[in-house]
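Undergrad: Sequence first, predicted model second:
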Amino acid sequence: MTSAPILFIGGLGGSGTRAVAGAVAALGYYPGGCLNGANDNLIFTELFKRPDWLKTRPSADRIEARLRLFGSVMTEGVRLRHLFRAPELYRVRHDQGRGLSGVPDALGWMTKEPNCHIFLEAILKTWPQAAFVYVSRHPLDMAFSDNKGQLDNWSWLFDLDPTGWPTREAAQLEYWIRTQKRLDDLITRYPGRIIPLRFDDFAERPVEQLTALVDALDLPVPAERVVPACADVIRPEGIGRWRSRDLSAFSPEQIKFCSQAGWEV
């Protein structure tokens, strides 16, 4: 193993985290042994995709303790002491195997789960050696995405009532805006530890974008490994779908924010 950072990859659902994570794993990162078809880390999902738990307002110490439990499972597999704290992990113990300890040639361990951005600041505080790749996609494409699970699960964290907007698409765009504002603040407060990655650019120029990510993370990866790592990256048909849609449900302020954030509208 190397001194490569612990790596988390997250963003809004449907933003392209699967493709980015697949390429990063192909570089040599260990993504976990318990993944679904979208390469989501199901152990992270089990422990953290729990809106009802967050609504109890757990302390920062409790969140950190759960993150450290997750990190321990990632590095050594599900052990008996983990099951005492999280019995629900019993069913994934075989898939997880020995964790990172069973893959000695890996760069390090990574976690791809879109919802992990909800815990972005806690992750950076828990592991000073961690970095976060925040994947984003054109906000208007995201507004018209069918993947609105995060809007339903987490909008309350951003003081957002989806029923108070003229359409679900307008509410989804507002969710994107509010998460982006939080991201901008965190990037300022944690310089160099959050790497924003625009999936639109990644899908068009994967080798260039993955090379830039390798450089930003200072990964000990030879250049010749980047091209094959991008072999499965494709340009989704949904890129640019907003151009053929009715944008009248969005407020001028929403459109202005997208433009000021650097997106063509």
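TA: Done, it's in. Values in this document were obtained by computation on a predicted structure and should not be read as measured data.
Undergrad: Every contact and neighbour count from this point should use C-alpha atoms.
TA: Fine.
Undergrad: mind checking how far the residue nearest to residue 240 when sequence neighbours are not counted is from residue 249?
TA: Among residues not flanking residue 240 along the chain, residue 141 sits closest, at 6.4 Å (Cα to Cα, 6 or more residues apart in numbering). Computed as Cα to Cα, to the nearest Å, the residue 141 to residue 249 distance reads 14 Å.
Undergrad: Ok, residue 96 next?
TA: As judged by Cα to Cα, residue 96 and residue 249 stand 45 Å apart.
Undergrad: out of the two, which sits in the busier spot?
TA: residue 96 (23 against 13; other Cα atoms under 10 Å).
Undergrad: okay, now residue 251: neighbour count?
TA: Neighbours of residue 251 using other Cα under 10 Å come to 14.
Undergrad: A further structure is provided below for comparison with the first:
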Amino acid sequence: MDTRKQIFDRSAPVVVGGVGGSGTRVVASILMELRYYLGDLRIPSNDNRWFADLFFQRPTCLTSLSGISQVRIFKALELFEKLMFRRFTVPAGNPALWIKVIWFAAFFWNDLKVSGRVKILRTGFSYWLRDIISSEQLNYTEFVGWGWKEPVSHIYIEYLNEYFGRMKYIHVIRNGLDMAYSNNQSQFYEYGGLFDAFVPDSPAIAPERGYLDYWIKTNKRAIGLGKRLLGRRFMLLSFEELCRSTKHEIERLISFLDLDRRDVDIERLCNIVRKPKSIGRYRDQDLGIFSPEAIRAVKEIERT
């Protein structure tokens, strides 16, 4: 595929986020096929490891959305940006960068769980050991742009938009009732408290009520912020629509990214999308556990 190179602008990443399990993985795969650089260090779901290690685990002191420190977020984003724009930097080539990595891990999130501090140290040094002989700068000519996929990015939309002034954000959404019965609920357990999501106080109460409450509150917030702060740089992408009208949704994505349709192999991109058997799983469940207000909220969000 011969996609013409655009200006590679550090202030204009393409970010993919959403509630965990929404289908962000396939969107990341499409972006990589379009030759977007999403980082060298990714887990199998295409989450960017650097961003995940810096941002996924919620600091214990962060008990409200208003309690997020812009200074801390910007320092973390500065470090993340430097890590992203080197294929790899050995300590001999730039010791100051690795000193910052260690300093960040040890002191910056000093209120983060011990496992979180260890995680980013382990990530950094495992990457160093794996590529010790390489200090290659990122080759911009290989890509049309850059960005990352990490579902929890939606939590930080305001700060990402301020730090990366020309970023584009793709918010992937999947049917809330389906999501309530997903096994991927790690984001709920990390960030549910920030949104006052319903937490059952008894094993007899279905946890799915809490999962749906989190889905409703986070998606309402992300969509509202995206439209207000980013405007045309915000895209809401329905996973169900992507599976149902694949070509149309991919063409919409290409338009959003300002790519030339003539340079893109649409059929090849369509072949990346696979409809999972889990779509519509809520139909086999007792939806009586959810309030009428919650059901209405799901429908309203899907009509957004």
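TA: Yep, that arrived. These numbers were taken from a predicted model, which means no experiment stands behind them.
Undergrad: Drop the TM-score for these two in here.
TA: In this superposition the chains share a TM-score of 0.90, using TM-score structural alignment, normalised by the length of structure 1; 263 aligned residues with a Cα RMSD of 2.3 Å.
Undergrad: Secondary structure class of residue 258 of structure 2, three-state.
TA: Following DSSP: H, G, I helix; E, B strand; the rest coil, residue 258 of structure 2 is assigned to coil.
Undergrad: Give me the aligned partner of it over in structure 1.
TA: By TM-score structural alignment, residue 258 of structure 2 lines up with residue 218 in structure 1.
Undergrad: Tell me who's in contact with that match.
TA: residue 4 (Cα atoms under 8 Å, 6 or more residues apart in numbering).
Undergrad: try 6 Å this time
TA: By Cα atoms under 6 Å, 6 or more residues apart in numbering, residue 218 of structure 1 lies in contact with nothing.
Undergrad: separation between it and residue 131 of structure 1?
TA: Distance of residue 218 of structure 1 to residue 131 of structure 1, given as Cα to Cα: 11 Å.
Undergrad: Show me what residue 19 of structure 1 aligns to in structure 2.
TA: Per TM-score structural alignment, residue 19 of structure 1 is aligned with residue 26.
Undergrad: now that match, nearest residue through space, not along the chain?
TA: Nearest non-adjacent residue to residue 26 of structure 2 (Cα to Cα, 6+ apart): residue 273, at 6.5 Å.
Undergrad: Likewise for residue 173 of structure 2?
TA: Distances taken as Cα to Cα, 6+ apart place residue 238 nearest to residue 173 of structure 2, at 5.0 Å, with adjacent residues excluded.
Undergrad: ditto for residue 45 of structure 2
TA: Closest residue to residue 45 of structure 2 apart from its sequence neighbours, by Cα to Cα, 6+ apart: residue 25 at 5.6 Å.
Undergrad: what about the equivalent of residue 44 of structure 2 over in structure 1, neighbour count?
TA: In structure 1, the residue matched to residue 44 of structure 2 (TM-score structural alignment) is residue 37. Residue 37 of structure 1 has 6 neighbours, counted by other Cα under 10 Å.
Undergrad: Wasn't residue 37 of structure 1 part of a strand?
TA: No. Residue 37 of structure 1 sits outside any strand when classified using three-state DSSP, being coil.
Undergrad: quick one, what contacts it?
TA: So residue 37 of structure 1 contacts nothing (Cα under 6 Å, 6+ apart).
Undergrad: Could you report the separation of it from residue 113 of structure 1?
TA: Distance of residue 37 of structure 1 to residue 113 of structure 1, given as Cα to Cα: 12 Å.
Undergrad: Counterpart of the residue nearest to residue 26 of structure 2 over in structure 1?
TA: Counting by TM-score structural alignment, the partner of residue 273 of structure 2 is residue 233.
Undergrad: what number of residues lie near its match?
TA: Using other Cα under 10 Å: residue 233 of structure 1 sits among 18 other residues.
Undergrad: Name the SS class of it, please.
TA: coil.
Undergrad: Could you report the distance from it to residue 181 of structure 1?
TA: As judged by Cα to Cα, residue 233 of structure 1 and residue 181 of structure 1 stand 28 Å apart.
Undergrad: Could you do residue 139 of structure 1 as well?
TA: 13 Å.
Undergrad: Which one of the two is surrounded by more residues?
TA: Higher neighbour count among residue 139 of structure 1 and residue 181: residue 139, with 27 against 13, using other Cα under 10 Å.
Undergrad: any idea where the strands of the stretch 151-265 of structure 1 begin and end?
TA: For the stretch 151-265 of structure 1, the strands defined by DSSP state E, counting those that start in this stretch occupy 194-198.
Undergrad: which residues in it form helices?
TA: Secondary structure of the stretch 151-265 of structure 1 by DSSP state H, counting those that start in this stretch: the helices cover 168-189, 199-204, 206-217, 226-229, 252-260.
Undergrad: For those, could you give me JSON lines that also reports distance to residue 10 of structure 1?
TA: Output for the helices of the stretch 151-265 of structure 1, formatted as JSON lines (distance: least, Cα to Cα, whole Å):
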{"stretch": "helix 168-189", "distance to residue 10 of structure 1": "12"}
{"stretch": "helix 199-204", "distance to residue 10 of structure 1": "12"}
{"stretch": "helix 206-217", "distance to residue 10 of structure 1": "15"}
{"stretch": "helix 226-229", "distance to residue 10 of structure 1": "19"}
{"stretch": "helix 252-260", "distance to residue 10 of structure 1": "20"}
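Undergrad: Identify whichever of those helices lies nearest to residue 86 of structure 1.
TA: helix 168-189 (29.4 Å; Cα to Cα).
Undergrad: No further queries at this time; thank you.
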